[in-house]
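*Asks:* below: sequence and its predicted model.
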Amino acid sequence: MGRGDLVVAVCGATGAVGREMLKTLEQRDFPATTVRAFASARSAGTTVPFKDGELVVEELTEDSFKGIHLALFSAGGATSKKFAPHAAKAGCIVVDNSSAWRMDPEVPLVVPEVNPDDVAWHKNIIANPNCSTIQMVVVLKPLHDAAKIKRVIVSTYQAVSGTGQKAITELETQVRQLFNMQEPEAKVYPYQIAFNCLPQIDVFSEGDYTFEEIKMIKETAKIMGDESIKVTATTVRVPVFYGHSESVNIETEEKLTAAQARAILAQAPGITVYDNPSEKFYPMPLLAAGEDEVFVGRIREDQTIDNGLNLWIVADNIRKGAALNAVQIAELLLTRGMLG
């Protein structure tokens, strides 16, 4: 390696998010001299597309990180827990997409549009937040800065791609089975997902909240840097392939009109305000799929309280909700001279 070389690894490169990470590195022209793809032993030797060619997938081991400056992990929590410390010890900075490190007080949880300064205190591991949390806090932050948010009530409508490739295949298969008058098989989810909504994402835990709901509650406070913001969540899986939607109600200390909120959000980074009810302009998963921005619309005042707003937020969960946010963290490290 030469003095200016930058070597990047994608761990979990054969999965939906891993492949999107490779595509995002390419599309954003991330200045890596070398990009390497890692996955489990069963995927070693296969190939994944990158730029004009392909990368041969290598087996991820504890000794894989010598000479690697940055590793983007999207291989599940158990894999991250096992391998990220070895990468960190080898001097490699890990940006991890799993939930393994998010609530560790020693690990920054970063959304570049919201809390970029938190990268300054990393110890070679940085956590990528939950997909549904990311798109919500991108919108909440500028409103919080303007009027201080006291309370958030969020209901999500989350695409099957958030579960992974097996869930995408299951939805496709069930639709075909139903159109062919066959009984749909449910393997990934506890019930049929085609033409259905499941008010359970992850397993149930304390107070009968699911882990997905608890993630949104706890991660929001950590990212926003304000424990006083009260959050309650209901997360729902819907039969959509790509794009998470969220109905978000906020209560603020200072009054914000809908027009003021639109103006604030229109100037905020990473956001597209798509809000014109008279022309039926509002965000939808089909609009957001494949896009980098977080879309917000249906901005209106909550008439049941003095300082309340309703918002409808949509983003591609594989892009901004996972791969793009991880690459943006890498770009942040690069611009701050913390990489390579």
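*Replies:* That came in fine, so what should we check first? Residues are numbered from 1 along each chain as shown.
*Asks:* okay, CA-based contacts and neighbour counts for the rest of this
*Replies:* Noted.
*Asks:* where do the strands sit along this structure?
*Replies:* Listed in chain order, the strands of the chain (DSSP state E) span 7-11, 34-39, 47-50, 53-59, 70-73, 93-96, 125-127, 149-158, 230-237, 244-252, 271-273, 294-301, 308-315.
*Asks:* and Phe179, how far from Thr173?
*Replies:* Phe179 sits 10 Å away from Thr173 when distances are taken as CA to CA, to the nearest Å.
*Asks:* okay, the two: which has more neighbours?
*Replies:* Set side by side, Phe179 and Thr173 show more neighbours around Thr173, with 15 against 10, by other CA atoms under 10 Å.
*Asks:* name the nearest residue to the more buried one, ignoring sequence neighbours.
*Replies:* Pro184 (7.8 Å; CA to CA, 6 or more residues apart in numbering).
*Asks:* surely the one you found meets Gln192?
*Replies:* Yes: taking CA atoms under 8 Å as the contact criterion, Pro184 and Gln192 are neighbours in contact, 6.8 Å apart.
*Asks:* let me see the ranges of the helices in the stretch 201-340 of the chain.
*Replies:* Secondary structure of the stretch 201-340 of the chain, counting by DSSP state H, counting those that start in this stretch: helices at 211-224, 258-266, 285-288, 324-335.
*Asks:* with distance to Ala100 and mean neighbour count added, can I get those in TSV?
*Replies:* Written out in TSV, the entries for the helices of the stretch 201-340 of the chain read as follows (distance: least, CA to CA, whole Å; neighbours: other CA atoms under 10 Å):
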stretch	distance to Ala100	mean neighbour count
helix 211-224	11	21
helix 258-266	31	16
helix 285-288	28	18
helix 324-335	15	21
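*Asks:* among those helices, which is nearest Cys11?
*Replies:* With CA to CA as the measure, helix 324-335 is the member of the helices of the stretch 201-340 of the chain nearest Cys11 (12.3 Å).
*Asks:* below is an additional structure, to be compared with the one above:
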Amino acid sequence: MGYRVAVVGATGNVGREMLNILAERKFPFDEIAALASSRSTGDMIALGDTDRELKVRNLEHFDFTGWDIALFAAGSGPTKIYAPKAAAAGCVVIDNSSLYRMEPDVPLIVPEVNPDAIDGYTKRNIIANPNCSTAQMVVALKPLHDAATIKRVVVSTYQSVSGAGKEGMDELFEQTRAIFVNDPKESRRFTKQIAFNVIPHIDAFMEDGSTKEEWKMVVETNKILDPDIRVTATCVRVPVFVGHSESINIEFERPLSVEQAHEILREAPGIMLVDKREDGGYVTPVECAGEFATFISRVRKDPTVKHGLNLWCVSDNLRKGAALNAVQIAELLGRRHLRKA
């Protein structure tokens, strides 16, 4: 007997990827519902690369009673309305928005990092999925933290436009084409031209001069991994369609050599180490797109602190940063609590 699973926001980038990954990983569902707004009701959407298509159902009229898991990829607005209704109906919500991440009674989960925290889901029947840039970073940090205790992290991100949704991807494509044919360039989704440019601004600015995206990386890392780790972040949007990259500088309490870090990372769950000190001996967003792993390259000593390392971290933000992590949470929930399949 399998699960009854609803995917909320099924027609968006992350929702479609959730359907792909549910199919790829052969998640044990008996029934699956693709939910979206009334604009998409009645549309047909593929269930991954299977022969099945799902008719999109109207979220506004959907009854979650009798459904086991709802994967939400609809943004904070619809989630605020419908996630509590699903949870109250007995359906466990796994939410990809930022709405519940810092709620103290909602677990914020990356299965490779803090699986035990999922046990707290019963307080609200809601589990939060972290920010895309945080998710891949804590996967990389966790095994190193266990080995030598991280004191401080300095991270600069290079985040793809798919993190801003379909509109972001469309804007990069349209601006790139406009430049080649000498048409006017419009910036609607981003604050400045994104084609052939980088923008050091993701989400709203806060009083201290940081952006909300940078703040998320700090507070989410502390909640998921360790509240004593000091984190500072600079988040940048780059003209890449899929795949977030991060340059991470780590200061440890105890010594950790490059060779030891390599050995640890090779064995760590969810990580693929590709670190050859030669041309092309590292991973870029192009190679990581469509992959499940978080890729680590360019591991090297930081000589400016007593115990420091630098590394390069790349992952498909639509997968590990969003849809894959949500499905992994659903798998973990099934193993530890629901146990239907």
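*Replies:* Sure, I can see it. The model shown is predicted, which means the values in this text are computed figures rather than measured ones.
*Asks:* quick one, which of the strands of the first structure is nearest to Met103 of the first structure?
*Replies:* Shortest separation from Met103 of the first structure across the strands of the first structure is recorded for strand 125-127, at 8.7 Å, computed as CA to CA.
*Asks:* where in the second structure does the closest one fall?
*Replies:* Matched against the second structure by TM-score structural alignment, strand 125-127 of the first structure falls on residues 126-128.
*Asks:* got the contact list for the residue nearest to Ser64 of the first structure when sequence neighbours are not counted?
*Replies:* The shortest distance from Ser64 of the first structure to any non-neighbouring residue, by CA to CA, 6+ apart, is to Ala87 (7.9 Å). Shown in contact with Ala87 of the first structure (CA atoms under 8 Å, 6 or more residues apart in numbering): Glu62, Ser64, Phe65, Ala71, Ile93, Val94.
*Asks:* do Tyr282 of the first structure as well
*Replies:* When contacts are taken as CA under 8 Å, 6+ apart, Tyr282 of the first structure is in contact with Tyr274, Asp275, Asn276, Val296, Gly297, Arg298.
*Asks:* ok, the residues you listed vs Thr210 of the first structure, which is closest?
*Replies:* Val296 (25.4 Å).
*Asks:* excluding covalently adjacent residues, which one is nearest to that closest one?
*Replies:* In this structure, Val296 of the first structure finds its nearest non-sequential neighbour in Ile313, 4.5 Å apart by CA to CA, 6+ apart.
*Asks:* try Asp316 of the first structure
*Replies:* Nearest-residue entry for Asp316 of the first structure: Gly243, 4.1 Å, with adjacent residues in sequence omitted and distances by CA to CA, 6+ apart.
*Asks:* residues contacting that neighbour?
*Replies:* Gly243 of the first structure makes contact with Gln158, Ala159, Met284, Pro285, Leu286, Ala288, Ala289, Val314, Ala315, Asp316, Asn317, Ile318 under the criterion CA under 8 Å, 6+ apart.
*Asks:* measure it to Gln174 of the first structure for me?
*Replies:* Gly243 of the first structure sits at a distance of 19 Å from Gln174 of the first structure (criterion: CA to CA).
*Asks:* for Asp118 of the first structure, same thing?
*Replies:* 43 Å.
*Asks:* more neighbours: those two, which one.
*Replies:* Gln174 (20 against 17).
*Asks:* what number of residues lie near the closest residue to that one other than its chain neighbours?
*Replies:* Ranked by CA to CA, 6+ apart and with sequence neighbours excluded, the top spatial neighbour of Gln174 of the first structure is Pro184, at 5.0 Å. By the measure other CA under 10 Å, the count of residues near Pro184 of the first structure is 20.
*Asks:* try Ala9 of the first structure
*Replies:* Neighbour count of Ala9 of the first structure, defined by other CA under 10 Å: 23.
*Asks:* ok, now the one 5 residues further on?
*Replies:* Taking other CA under 10 Å as the neighbour definition, Thr14 of the first structure ends up with a count of 24.
*Asks:* quick check: the aligned residue for Ser38 of the second structure in the first structure?
*Replies:* Structural alignment places Ser38 of the second structure opposite Ala41 in the first structure (criterion: TM-score structural alignment).
*Asks:* excluding residues flanking it in the chain, which one is nearest that match?
*Replies:* Using CA to CA, 6+ apart, the nearest residue to Ala41 of the first structure is Glu59, at 5.0 Å.
*Asks:* for the residue sitting furthest away from the middle of the second structure, list the residues it contacts.
*Replies:* Note on the second structure: the largest C-alpha distance from the chain mean falls to Asn182, namely 35.7 Å (CA atoms, centre = their mean). Listed by CA under 8 Å, 6+ apart, the contact set of Asn182 of the second structure is empty.
*Asks:* tell me how far it lies from Glu174 of the second structure.
*Replies:* Applying CA to CA, the value for Asn182 of the second structure to Glu174 of the second structure is 12 Å.
*Asks:* now check the first structure for the residue matching Glu171 of the second structure.
*Replies:* Counting by TM-score structural alignment, which is the criterion used here, Glu171 of the second structure corresponds to Glu170 in the first structure.
*Asks:* hang on, its match packs against Ala186?
*Replies:* Yes: counting by CA under 8 Å, Glu170 of the first structure does reach Ala186; the two are 7.4 Å apart.
*Asks:* picking that back up, I'd say the residue nearest to Ala41 of the first structure and Phe38 touch.
*Replies:* Yes: under the criterion of CA under 8 Å, Glu59 of the first structure makes contact with Phe38 at 5.6 Å.
*Asks:* quick one: common contacting residues for these two?
*Replies:* Listed contacts common to Glu59 of the first structure and Phe38 are Ala44; contacts here mean CA under 8 Å, 6+ apart.
*Asks:* neighbour count winner among these two?
*Replies:* Phe38 (26 against 18).
*Asks:* contacting residues around that one?
*Replies:* Going by CA under 8 Å, 6+ apart, the list of residues near Phe38 of the first structure reads Ala9, Val10, Cys11, Gly12, Ala13, Ala44, Val57, Glu58, Glu59, Leu60.
*Asks:* and for the counterpart of the second one in the second structure, the neighbour number?
*Replies:* Okay, so that is Val10 of the first structure. Structural alignment (TM-score structural alignment) places Val10 of the first structure against Val7 in the second structure. Residues within reach of Val7 of the second structure, counting by other CA under 10 Å, total 25.
*Asks:* can you check Thr257 of the first structure too?
*Replies:* A count of neighbours around Thr257 of the first structure, defined by other CA under 10 Å, yields 16.
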